[in-house]
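[1] quick one: sequence plus predicted model below, questions after.
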Amino acid sequence: MAAFRGPKVWLWRWRRNPLRRRSDRLEAWVVLAAWTFTVLGGVVTGLLATRSVEHNLDRQRVEWRPVVAQLTKNAPGTTAPSASGSERVWAEVRWTGTDGSAHTGQTRVVPASTVGTPVTVWTDADGRMVTKPATRSEAELRSSLIGVLVGVTAAGVPFLGGRLARGRLERRRMDEWDQEWERVGPLWGRKTW
C-alpha cells in the first residue's frame, strides 16, 4: 500500500503548489496552532501546578505542629498483639491549642489504650487537627504526579480541539469533492469519437 502513496514530503501544506487548496492552508494553521497550544499549554500548566502544590506542601510543613493530646475515653479493642502489629482504632482525644483553648477530635491509636494516654496529633495554625504533613520526598512525588496529571489534562483540550477542527475541515473537503464529482462525473461517461 505504501508504494502507491509516493514519497513522503515534509511540510507539504506550507510549500507553494498550484494544487494546494485554501482548506489545505487552513488545516496547516490549525495543526500548527493545536500542537503549539498542546505542547506549551501542557508544559506551562503542569509546571505551574507542580510549583503551586510544592509551595502548599512546604507551607504545611512549616505551619503544622505536633501536639501531645490525651485520650478522653478508653480505646476499643484488646491488648493482644495483631499479626501485622500496626492495627489502630479510632478514639477521641483532647489537647490544648497555642492560644490556651481546649480542642477535641478523633485520631487513630493503639487498641485498648487507657484514658489519659498521651498521643501525638498534628494541628494547623488555628489549632484544628490535621494529618501529618508530607515529607520533602513525598511532597516532591505528589507535586510531580499532580503536575503531570494537570499538564496532560490541559494539553488534551487544544489537542482535541485541533482534532475536531481537522475533522470538520476533512468533512467539508469531502463534500466539495462530492459536488465536483457530481458536476464532472457525468462527462466521463460520454464517448468522444
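    Nice, thanks for sending it over. Numbers count the residues shown, from 1 in each chain.
[2] contacts, neighbours, all on C-alpha from now
    Will do.
[3] in which helix or strand does the residue most central in space within the chain reside?
    Geometric centre of the chain, nearest residue: Leu149, 2.4 Å, by CA atoms, centre = their mean. Element membership for Leu149, per DSSP states H and E: helix 136-188.
[4] still on that earlier bit, residue contacts, the closest residue to the residue nearest to the centre of the chain other than its chain neighbours?
    Counting by CA to CA, 6 or more residues apart in numbering, Gly46 is the residue found nearest to Leu149 once chain neighbours are left out, at 7.4 Å. For Gly46, the contacting residues are 146-152, 154, by CA atoms under 8 Å, 6 or more residues apart in numbering.
[5] distance check, Gly46 against Gly162.
    Distance from Gly46 to Gly162, counting by CA to CA, to the nearest Å: 20 Å.
[6] for stretch 114-130, buried residues please.
    The neighbour-count check on stretch 114-130 (16 or more other CA atoms under 10 Å) flags 117-124, 127, 129 as buried.
[7] what's the farthest-apart pair in those?
    Thr117 and Asp124 (22.1 Å; CA to CA).
[8] would you list every one of the helices in the chain?
    In the chain, the helices defined using DSSP state H lie at 2-5, 22-63, 136-188.
[9] turn the ones you listed into CSV, columns for distance to Arg108.
    CSV is the format used below for those (distance: least, CA to CA, whole Å):
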stretch, distance to Arg108
helix 2-5, 65
helix 22-63, 21
helix 136-188, 21
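[10] next up, a second structure to put side by side with the first:
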Amino acid sequence: MRDVGRWVMCRVRLYRPDGNPLRRRTDRVEALAALACVLMFTASLALAFLTGNALYRDGLAAERSGQWVAARVLRDAPVPRTSIDTVRTELRTPVSWVDTHNRQVIADAPVFLGTKAGTTVRVWLDAKGRPGGTQPDRAMTVARALAGATGAVTVAGGLLLGCFALVRRSLDRRRYAEWDVAWLAVAGKTRGANPETS
C-alpha cells in the first residue's frame, strides 16, 4: 500500500504546475493530458451511476409490471431419459389460461420436465402478457445494475488509459528526438573545442 501511495505522490509532483523552468513543453502537455483524463474519468463515474440507476429502475418496473397466472398444461412435457436431460429441468410446452378480458390464451411456457397434460401450473407473464421464466427478483435487479455501472466505469477507464498511453508515447518520441538533437549539439561543441580528438 505504501508503494501505491508513493507512486501517486510521485505522479502528483510530476504533473503539478509549479513554474519549474526546467519543464519542457512536452512535460506540460503530458500534465494537461493527465488532468483531462482524471476529469473525464470523474465524469464517467456520474455516467456509471446513471447507467446503474436506469438498469435498476428497469428491473423494478419488470418486477412490478408482470403477473402470475394459473395455466393448464395442454400436452405432456417429456420425461427425462438420461442424466443429461435432468440438467435442463424446464421445457417450453403449450399451456392455456384466461386473461383479464376473460379470453382463453394458448402459448408455450416453461414447465418442468415430466409435467402431465391437465396439470395446473403457475406461469409468469411479463408486461406484454408473454409467458416467461420466473418473476425478476430484487437480487437480480441489483446485480444487473451493479454490473452495468461497473462495466461503464471499466470501459471508460480502459479507453482513457489507452488514450493517455498513446499521448505519452507520442510525447516520449518527441522527447527522445529533442534529446538526440541536444546530445549532438553538445558532442559538436565538445569536438570543436578539442580539435586533437578529431
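    Arrived safely, thanks for sending. These figures come from a predicted structure and were not determined experimentally.
[11] buried deepest among the helices of the first structure, which one?
    helix 22-63 (a mean of 17; mean count of other CA atoms under 10 Å).
[12] can you name the residues of the second structure that stretch 169-187 of the first structure overlays?
    Counting by TM-score structural alignment, stretch 169-187 of the first structure lines up with residues 171-189 of the second structure.
[13] that stretch vs the first structure, average offset?
    With mean CA distance after the TM-score superposition for the first structure, stretch 171-189 of the second structure departs from the first structure by a mean of 2.0 Å once superposed.
[14] follow-up on the earlier one: what lines up with the residue nearest to Leu149 of the first structure in the second structure?
    Superposed on the second structure with TM-score structural alignment, Gly46 of the first structure falls opposite Ala48.
[15] please apply the same query to Leu26 of the first structure.
    Using TM-score structural alignment, the equivalent of Leu26 of the first structure in the second structure is Val29.
[16] how far away is its match from Ser96 of the second structure?
    Following CA to CA, the distance that separates Val29 of the second structure from Ser96 of the second structure is 69 Å.
[17] cool, and Cys10 of the second structure?
    69 Å.
[18] between the two, which one's more packed in?
    Neighbours were counted for Cys10 of the second structure and for Ser96 using other CA atoms under 10 Å; Ser96 has more, 21 against 11.
[19] spatially nearest residue to the counterpart of that one in the first structure (excluding sequence neighbours)?
    Aligning on TM-score structural alignment places Ser96 of the second structure opposite Arg94 in the first structure. Leaving aside its sequence neighbours, Arg94 of the first structure sits nearest to Thr104 (CA to CA, 6+ apart; 4.3 Å).
[20] count the neighbours of the one you found for me.
    16.
[21] now which residue in the second structure aligns to it?
    Using TM-score structural alignment, Thr104 of the first structure pairs with Ile106 in the second structure.
[22] now for its match: which residues touch it?
    94-97.
[23] then Pro17 of the second structure?
    If you count contacts by CA under 8 Å, 6+ apart, then Pro17 of the second structure has Arg28 around it.
[24] about what we covered before: among the contacts of Gly46 of the first structure, which one sits closest to Glu176 of the first structure?
    Distance to Glu176 of the first structure across those (CA to CA) is lowest for Ala154, with 34.1 Å.
[25] what separation is there between the closest one and Leu160 of the first structure?
    In terms of CA to CA, Ala154 of the first structure sits 11 Å off from Leu160 of the first structure.
[26] quick revisit: list the helices and strands the helix holding Leu149 of the first structure packs on?
    When contacts are defined as 3 or more CA pairs under 8 Å, 6 or more residues apart in numbering; DSSP states H and E, helix 136-188 of the first structure sits against helix 22-63.
[27] distance between the helix it packs on and the chain's centre?
    Put simply, helix 22-63 of the first structure sits 11 Å off its chain's centre (CA atoms, centre = their mean, to the nearest Å).
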